[in-house]
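Engineer: need the 3D shape of this:
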Amino acid sequence: MPELPEVETTRRGVAPFLEGNAIAGLVVRESRLRWPVEAGLDARLRGATVEQVSRRAKYLLIQTGAGCLIWHLGMSGSLRIVTDGRPPRKHDHVDLVLANGHCLRFNDPRRFGFVLFTELPVGEHPRLAGLGPEPLSGDFDGSHLYLASRGRRAPVKSFLMDSAVVVGVGNIYASEALYLSGIHPRRPAGRIALPRYQRLAENVKAVLAAAIAQGGTTLRDFRDSDGMPGYFSQSLRVYGREGEACEGCGGTIRREVIGQRSTFFCGRCQR
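Structural biologist: As a prediction, this is how the structure comes out:
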């Protein structure tokens, strides 16, 4: 599943081709995504100018003069820029066609992604209202985690992945940040002291920033690519490494299911 760094890399890759350009139309080949694409959306967008491409959590926000498109990549979705008129491939469900001859094309084999539209301030949309702070912003720090965790019995891994606490910390990066912080993923969130939360917040920022930096090398993949954007290879210390040796102590990396998600950790290093 694309996580925050992949969505941010996508934003940076497609924004230069969209911002400041007029929309020629919206082509919907398959409307049955996670939620159906709104009927008549093509007419509402045609002629509007793309003013800004931003991101909130894992949502890509395409702000136009007519309103805002809220795009989510789901489990398997990807976006790329192609030349208008280039034949679609299998699972190319939606095209945002621009007057400059480019087209933003959405491919999603599993159809768990979606495209929504709102004329209201985007922060008021039900999908975005109530979200926690961005993890790379100044609003997110150890004090925020500590205060939000008081009285919480849920495992800290589940707590960290709660979008009402902080947005965009997905399964991979939660596992990695907890490992770097020496915190066991099953430890109750309310039983972690402020200094440990301060370290955890710093490591969340570090692993996400490093992943985004790695993603910069793949920006060329978002234009006229024959394949789907591959995002980038990641240097992971625990995620996906069940049975391998821990880089810190030499112990064995374990995997357990927490909150219905595979969680990887070192039982020696993380307490």
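Engineer: contacts, neighbours, all on C-alpha from now
Structural biologist: OK.
Engineer: count of neighbours near residue 201?
Structural biologist: Residue neighbour count, defined by other CA atoms under 10 Å, stands at 22 for residue 201.
Engineer: what about it, which SS state?
Structural biologist: Assigned state for residue 201: helix (three-state reduction, DSSP: H, G, I helix; E, B strand; the rest coil).
Engineer: that one reaches residue 139, doesn't it?
Structural biologist: No - shown here, residue 201 and residue 139 do not form a contact pair, counting by CA atoms under 8 Å, at 10.9 Å.
Engineer: those strands in the stretch 101-250 of the chain, which residues are they?
Structural biologist: Read by DSSP state E, counting those that start in this stretch, the stretch 101-250 of the chain holds these strands, from start to end of the chain: 102-107, 114-118.
Engineer: make CSV out of those strands and add mean neighbour count and distance to residue 144.
Structural biologist: Supplementary listing: these in CSV, determined by neighbours: other CA atoms under 10 Å; distance: least, CA to CA, whole Å:
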stretch, mean neighbour count, distance to residue 144
strand 102-107, 23, 36
strand 114-118, 19, 30
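Engineer: tabulate those (JSON lines), appending distance to residue 52.
Structural biologist: Compiled in JSON lines, those are given as follows (distance: least, CA to CA, whole Å):
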{"stretch": "strand 102-107", "distance to residue 52": "14"}
{"stretch": "strand 114-118", "distance to residue 52": "15"}
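Engineer: nearest to residue 196 among those would be which one?
Structural biologist: Comparing these against residue 196 with CA to CA, the closest turns out to be strand 114-118 (37.2 Å).
Engineer: so the closest one versus strand 102-107, what angle?
Structural biologist: 130 degrees (axes from the mean of the first three to the mean of the last three CA atoms, to 10 degrees).
Engineer: of the strands of the stretch 101-250 of the chain, give the one that comes closest to residue 235.
Structural biologist: strand 102-107 (26.4 Å).
Engineer: what helices or strands is that closest one leaning on?
Structural biologist: strand 78-83, strand 92-98 (3 or more CA pairs under 8 Å, 6 or more residues apart in numbering; DSSP states H and E).
Engineer: that older thread, for residue 61, which of the strands of the stretch 101-250 of the chain is the nearest?
Structural biologist: Taking those one by one with CA to CA, strand 114-118 is closest: 9.7 Å.
Engineer: another one to check against the first:
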Amino acid sequence: MPELPEVETTVRGIAPHVEGQVIRQVVIRQPQLRWPVPVNLPEILPNLTIRSVSRRAKYLLISTDAGTIILHLGMSGSLRILPKEKPADKHDHIDFIFNNGTILRYNDPRRFGAVLWTTSSPAGHDLLKDLGPEPLSSDFDGMHLYRLSRNRKAPIKSFVMDGHVVVGVGNIYANEALFMAGIHPKRHAGRIALARYQLLADCIKTVLHSAIEQGGTTLRNFVNEAGNPGYFKQQLRVYGRAGQPCPHCLRPLTEIRVTNRSTVFCVNCQH
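Structural biologist: Purely as a prediction, here's the structure:
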């Protein structure tokens, strides 16, 4: 599933190509995604100019003067910048065609993504209004985690993956950050001291920044706007490496399930 670094990579990749462009036509080939695609988009969007492309959590926000396209990549979605002559493939569900002849094409084999429209502020949308802070912002730090964690018995891994606590810390990056911070993934969130939360918050920021610099992580489907994979996979220290040596102590890494998610850690280095 594309996580925050993959979505941020997509935003940074498509923004220079679409900001300032005028939408000429919208083609919807498959309207049934996670939620139905608004049927009136082909009538609403033509002649509107894309003013900005941004991100909130794992949602892309494509803003115009009349409203905002809210787009989620789901489990397998991607956005590509293509010439208008490029024929559509099987899973190319939506095209945003611009006056300059380029296309922003949405591809989603599993159709768990979403393309929605709002004329109100996206911050107040039902999908966004209750989300926690961005992990790369100044609003997120160890004190924030410590304050929300008091009396919480949930495993720390589940806690940091809760979008109401902080957005965008998906399974891959939770594994990596907890390893970097030396925290056992099943440790109760309410039993972790402030100093360790300060370290964990810094590790989350470090892991996410590194992943963005590498263009995200490609495990199966993710590609950027040019169709290239992300390269952070080569830097993964624990995720997907069960049974292999720990990068620190060389003992075999252990895999367990935490809230039904694959979790890899070192029993010697993480406490």
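Engineer: please enumerate the helices of structure 2.
Structural biologist: If you assign secondary structure with DSSP state H, the helices in structure 2 sit at 4-18, 41-44, 142-149, 156-160, 171-181, 194-213.
Engineer: check which residues of the shortest one are buried.
Structural biologist: Neighbour-count burial for helix 41-44 of structure 2 flags residue 41 (criterion: 16 or more other CA atoms under 10 Å).
Engineer: rewinding a little: out of the helices and strands packed on strand 102-107 of structure 1, which is closest to residue 182 of structure 1?
Structural biologist: Between residue 182 of structure 1 and these, the shortest separation by CA to CA is 33.8 Å, and it involves strand 78-83.
Engineer: okay, the angle between the closest one and strand 102-107?
Structural biologist: Using the same axes, to 10 degrees, strand 78-83 of structure 1 lies at 150 degrees relative to strand 102-107.
Engineer: strand 78-83 of structure 1 vs structure 2, average distance?
Structural biologist: Per the superposition on structure 2, strand 78-83 of structure 1 and its aligned residues are separated by 0.6 Å on average (mean CA distance after the TM-score superposition for structure 1).
Engineer: from residue 41 of structure 2, how far out is the residue lying closest to residue 6 of structure 2 once chain neighbours are set aside?
Structural biologist: Nearest-residue entry for residue 6 of structure 2: residue 216, 4.6 Å, with adjacent residues in sequence omitted and distances by CA to CA, 6 or more residues apart in numbering. Using CA to CA, to the nearest Å, residue 216 of structure 2 is found at 30 Å from residue 41 of structure 2.
Engineer: what does residue 181 of structure 2 give?
Structural biologist: As for residue 181 of structure 2, its distance to residue 41 of structure 2 is 46 Å (criterion: CA to CA).
Engineer: for residue 268 of structure 2, same thing?
Structural biologist: Counting by CA to CA, the gap from residue 268 of structure 2 to residue 41 of structure 2 is 54 Å.
Engineer: again, but for residue 254 of structure 2
Structural biologist: Counting by CA to CA, the gap from residue 254 of structure 2 to residue 41 of structure 2 is 48 Å.
Engineer: how about residue 49 of structure 2?
Structural biologist: Here the criterion is CA to CA. By it, residue 49 of structure 2 lies 14 Å from residue 41 of structure 2.
Engineer: what does residue 13 of structure 2 give?
Structural biologist: 23 Å.
Engineer: then residue 142 of structure 2?
Structural biologist: From residue 142 of structure 2 across to residue 41 of structure 2, the span is 42 Å (CA to CA).
Engineer: residue 66 of structure 2 too?
Structural biologist: As judged by CA to CA, residue 66 of structure 2 and residue 41 of structure 2 stand 12 Å apart.
Engineer: can you count the residues close to the residue lying closest to residue 42 of structure 1 once chain neighbours are set aside?
Structural biologist: With sequence-adjacent residues excluded and distances taken as CA to CA, 6+ apart, residue 42 of structure 1 is closest to residue 26, at 4.7 Å. Here the neighbour count serves as a burial measure; for residue 26 of structure 1 (other CA under 10 Å) it reads 20.
Engineer: Provide a list of residues in contact with residue 26 of structure 1.
Structural biologist: The neighbours of residue 26 of structure 1, taking CA atoms under 8 Å, 6 or more residues apart in numbering as the test, are 41, 42, 45, 46, 94, 95, 96, 97.
Engineer: identify the residues contacting the second one.
Structural biologist: In this structure, residue 42 of structure 1 makes contact with 25, 26, 27, judged by CA under 8 Å, 6+ apart.
Engineer: could these go into TSV alongside distance to residue 261 of structure 1?
Structural biologist: Shown next, in TSV, are the contacts of residue 42 of structure 1 (distance: CA to CA, whole Å):
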residue	distance to residue 261 of structure 1
25	39
26	36
27	35
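Engineer: which of those residues does structure 2 keep?
Structural biologist: Retained contacts for the contacts of residue 42 of structure 1 in structure 2, judged by both residues aligned by TM-score structural alignment, their matches' CA atoms under 8 Å, are 25, 26, 27.
Engineer: these in strands, which ones?
Structural biologist: Assignment to strands by DSSP state E places the following of these there: 25, 26, 27.
Engineer: and those residues, which is closest to residue 195 of structure 1?
Structural biologist: Compare each of these with residue 195 of structure 1 using CA to CA and the shortest gap goes to residue 26, at 50.1 Å.
Engineer: and that closest one, how far from residue 13 of structure 1?
Structural biologist: Applying CA to CA, the value for residue 26 of structure 1 to residue 13 of structure 1 is 20 Å.
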